[in-house]
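# Sequence first, predicted coordinates after that:
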Amino acid sequence: MWSYIALLFALTAVAEATEPAKHVVCYQGTWSVYRPKEGKFGVEDIDPFLCTHLVYAFLGIQESGDLRVIDPYLDLEDNGGLGNIQKFNALKLKNPTLKTLLAVGGWNEGSKRFSIVANDPEKRSRFVEQVVQFLQRHGFDGLDLDWEYPGQRHNLTGNNDRENYITFLKELRAGLNPFGYILSAAVGSAEFSASISYDIPTISQYLDIINVMAYDLHGPWDESVAINAPLYAGANDTTERAQQLNVDAVIRYWLDAGAPPEKLLLGVPFYGRTFTLASAEGHMPGADHIGRGIAGPYSREPGVLGYNELCELFQREQWTTGWEAVQQVPFAYKDRQWLGYENTNSLVLKAQYAMEHKLGGIMIWSLESDDFHGSCGGESYPLLRNINRVLFGRDNPTGLAAEVQPAATPRSRVGVEDYCHDTDGYVRDSHNCSKFYYCSAGSTFQFACPTGLSFDYNTNSCNYVDLVKC
């Protein structure tokens, strides 16, 4: 068994090592903190060792080019706010290899304001300046641009979104580079859509990470029931457009169009889509439906069930489950309710696909939809852990558990002191809250938090001073 000092040296080496070859980029929809009961998901529910990058979703954009804080009370600590962003970035104090990104945009933000800003040099400059200042102030490692989608949705006459998007990324890249910030983007997936929005070889020059949203390929907007993110085309996909609506077609298009595979991340959904069948007898993919199906008790959106919601539903009710062998995804039905979803088997296949095609890794939408409590009879975060097992050969990128992470770099080894007495574990200095000790087998190891941080007994790690009772 390693001694504690040997373990510390090994952990320090991990922190200083190069970033893992594969990424696991995890979005958190921050509004999930308002969900009821067991669906409530806050920063304290995030395991910072299961993702290489955590993405805070979302901030908005003003027509002026200013950043828009959508939920100031939640996001900021000003005026008695909850300081969620501060807590989010404090997760890096537990896992020194973790990167955090700020996402701006999203589906609800629309496209109009992005189009207006991207079309105006002064507004672009203002946005870049505001982004850099916000990242610096709050301790993020980069920006994730979620414009959904250039040249589509709220398209403005006279604005060349496709070209302006390139200029926007180029100027963001120039503004972020001096600080070493990451620039990523969430992008549309299927060829008939992505070809409108993106000059793929050119945007790839400016992006560090390209998160391809290879989900919502099917849903209640279709004429018949189909699965959210099939790996391959199915028997019912007879038209050219339909044959583009699967993960394999999406990734092949992006690669053939010039995206570097090491920058391309396969986006996977941690949720399924529900339908109400036209008839209880028609329950195979391709059956007729009359619209959206049931909502989940936590997400409360008709037509959508997070994995945590559906796995609990399967425990309470008798659903019939099936496996679409060609498309390699599961489905389920009960009476006139029909669900196409993801499980550990289908996500393992998608992670293996990413490995086989030498992609940069997997992007996840989103953390709060995994079984983060482990309520369905197994481990917590079963979807995320199984993705990690494929990409890294273990259930997290570093192979280290939260319990054994050092809170700071050891300064020196000292003799047995009054701090430890007969105690094992962490003890804070009684005169200096930024100094603490680890007591083990009669020896005392001294640590010091970085400037501006204090040791927090609640997390056994260094934390922002105003979050620590000293």
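That came through, no problem.
# Going by C-alpha atoms from here, please, whenever you check contacts or count neighbours.
Will do.
# Which strands and helices lie in contact with the strand or helix carrying residue 193?
Residue 193 belongs to helix 191-197 when assigned by DSSP states H and E. Packing partners of helix 191-197 (3 or more C-alpha pairs under 8 Å, 6 or more residues apart in numbering; DSSP states H and E): helix 161-176.
# outside of the helix it packs on, which residues touch it?
115, 118-119, 124-125, 128-129, 132, 142, 150-151, 182-183, 196-199, 202-203, 206-207 (C-alpha atoms under 8 Å, 6 or more residues apart in numbering).
# Second structure follows, compare the two:
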Amino acid sequence: MKLFRFLLAGLLFAAPIVCEEYHCTKDTKCESGCCRLEPDGTGNCGLGPTFCGQGNCTSTCDEKSECDPGWGSKWSTAEKCPLNVCCSEYGFCGTTPDFCQGNVPTSPSCSGSSSDARTIGYYEGWNLERNCQTMTPEKIPLGYYTHINFAFVLIDPDTFTLSAMGADVAALYTRVTALKALQPGLKVWISIGGWAMNDPGPSRTTEYPVADDRGGKTEDKENFPKFLQNLRHALDQSGMPERPGLSITIPSSYWYMRGFDIVEIDPIIDFFNIMTYDIHGTWDSADNSIGAIAQAHTNLTEIDLAMQLLWRNHIDPARVVLGLGFYGRSFTMKSSSCLSAGCPFKEGGKAGPCTNTKGILSATEIRQVVADGATVTLDSAAAVKIITWDDDQWVSYDDGETMKTKIQYANSHCLGGTMAWAIDLDDGTTIEELGADLNRPKFPTFDPDLFDPNSDNNTDLGT
């Protein structure tokens, strides 16, 4: 993730003598910014007329700042920062005090249980391909979730029609919608996306518009709201007995969220799902501003920063759903003597017996590791747990205790729900711990002998 790159850049330009890469000479150009040489032949890199103006600049003189701190449009690519974040005196966008100088958005404040309005669970249509710890639709715990989002349905790149990931997945979808007969009021939505599209987000998600490292294009920011508007119109004309729902999933990182025109999108959809998980992972090693250090993939400190991006744009918190992960991100650490957050990692953690993928463990797998004697540490401020075992294995994750802290955060900020990725990564233990605080009736699991899954009463009502 590139969560801090935009923050770090401004800080480095604020104190160029600290870092050699922001120095230049007659023969060495700036990696970023314009080079201004001093009479002694040394030079510093920066932006704006002081560095890039005629008579001051000696190389890379066409560089422009992200935003305009008062220099004029000649020196900047844009007047304001995306998502209404702050423009520093050096022309960089960010949200820390170095950028905002006290200009912090007012966070919404509530008492009560606003997040009880929606409890969304995502169901992975491919989970039966795992070696173990699978979950058929009939085993989904009923009574806890208000919505089940079925992942995924794909968009055919040639015909632009929806298609299932495979015949087996399509059959599972029918079985999931059948659960609505057992839990009155349950909504089953489809999630348009899929790994084949480089798009793991639930609901309708693109990961990520504009981002060139994800195949994005500049025009995505303008075109995505148009696509959603067309989709909204088509859903409204579908003839469904109940108005179909529409939500999108957005990243928690400023770097990627800036590609979404959330103000334009807001009136089109029913709510935003924000992925307040996967904030960190093995991908950090490719980002020089973060590096290969172990950090929790979900923590309240960075979640709050992400939420501020929404408040800066006056998004109604009742239309925001907080993401919870029923899994953890794991690392194999470089040294058994350094196993704390911030220590270097070598690669993703060992694959679990059932998820069978390096760098990730399901909630069920994590519980087994804990039962086998792993060391558990609670980071109360970040509301996340970390376990270490086998000398070099490290994983950050949420359990019922830390998720309840995050739900308290959601309630205190008036959020309109929570979402869990994914139902089938938990054996029911975590959702039962959370569900104990929900005033909802529980229902028996599905009995195929008593219900016809092909009934017309199971029509899907959401996207």
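Thanks, I have the structure now. Since this is a predicted model, take the numbers as computed values, not measurements.
# Just the TM-score for the two chains, thanks.
Once superposed, the chains reach a TM-score of 0.67 (TM-score structural alignment, normalised by the length of the second structure), with 329 aligned residues with a C-alpha RMSD of 2.5 Å.
# Just want the angle from the lengthiest helix in the first structure to helix 161-176.
Taking DSSP state H as the criterion, the first structure has its longest helix at helix 121-138. Calculated by axes from the mean of the first three to the mean of the last three C-alpha atoms, to 10 degrees, helix 121-138 of the first structure forms an angle of 40 degrees with helix 161-176.
# Can you check which part of the second structure helix 121-138 of the first structure sits on?
Counting by TM-score structural alignment, helix 121-138 of the first structure pairs with no residue of the second structure.
# Then stretch 269-276 of the first structure?
Taken onto the second structure by TM-score structural alignment, stretch 269-276 of the first structure occupies residues 325-332 there.
# Only the buried residues of the matching stretch, if you could.
Within stretch 325-332 of the second structure, the residues that count as buried by 16 or more other C-alpha atoms under 10 Å are 325-332.
# what sits against the aligned residue in the first structure for residue 140 of the second structure?
The alignment partner of residue 140 of the second structure in the first structure, by TM-score structural alignment, is residue 46. By C-alpha under 8 Å, 6+ apart, the contact set of residue 46 of the first structure is residue 367.
# any idea which helix or strand carries residue 57 of the first structure?
If you go by DSSP H and E, residue 57 of the first structure is part of strand 53-61.
# how close does that strand sit to the second structure?
Mean deviation of strand 53-61 of the first structure relative to the second structure after superposition (mean C-alpha distance after the TM-score superposition for the first structure): 0.7 Å.
# From the contact counts, what lies against whichever helix or strand comes after that strand?
On the C-terminal side of strand 53-61 of the first structure, the closest following helix or strand by DSSP H and E is strand 67-68. For strand 67-68 of the first structure, the elements it packs on are strand 53-61, helix 121-138, judged by 3+ C-alpha pairs under 8 Å, 6+ apart.
# again, only this time at 6 Å
Helices and strands touching strand 67-68 of the first structure, by 3 or more C-alpha pairs under 6 Å, 6 or more residues apart in numbering; DSSP states H and E, are strand 53-61.
# Need the contact partners of the strand it packs on.
If you take C-alpha atoms under 6 Å, 6 or more residues apart in numbering as the criterion, strand 53-61 of the first structure is touched by 25-29, 67-70, 98-105.
# and the direction of that strand versus that of helix 121-138, what angle?
Strand 53-61 of the first structure and helix 121-138 meet at an angle of 130 degrees, taking the same axes, to 10 degrees as the criterion.
# can you give me the strands in the stretch 101-250 of the second structure?
119-124, 147-155, 162-164, 187-192, 247-251 (DSSP state E, counting those that start in this stretch).
# Go through those and name the closest to residue 408 of the second structure.
strand 119-124 (14.0 Å; C-alpha to C-alpha).
# If anything else comes up later, I'll come back, but that's it for now.
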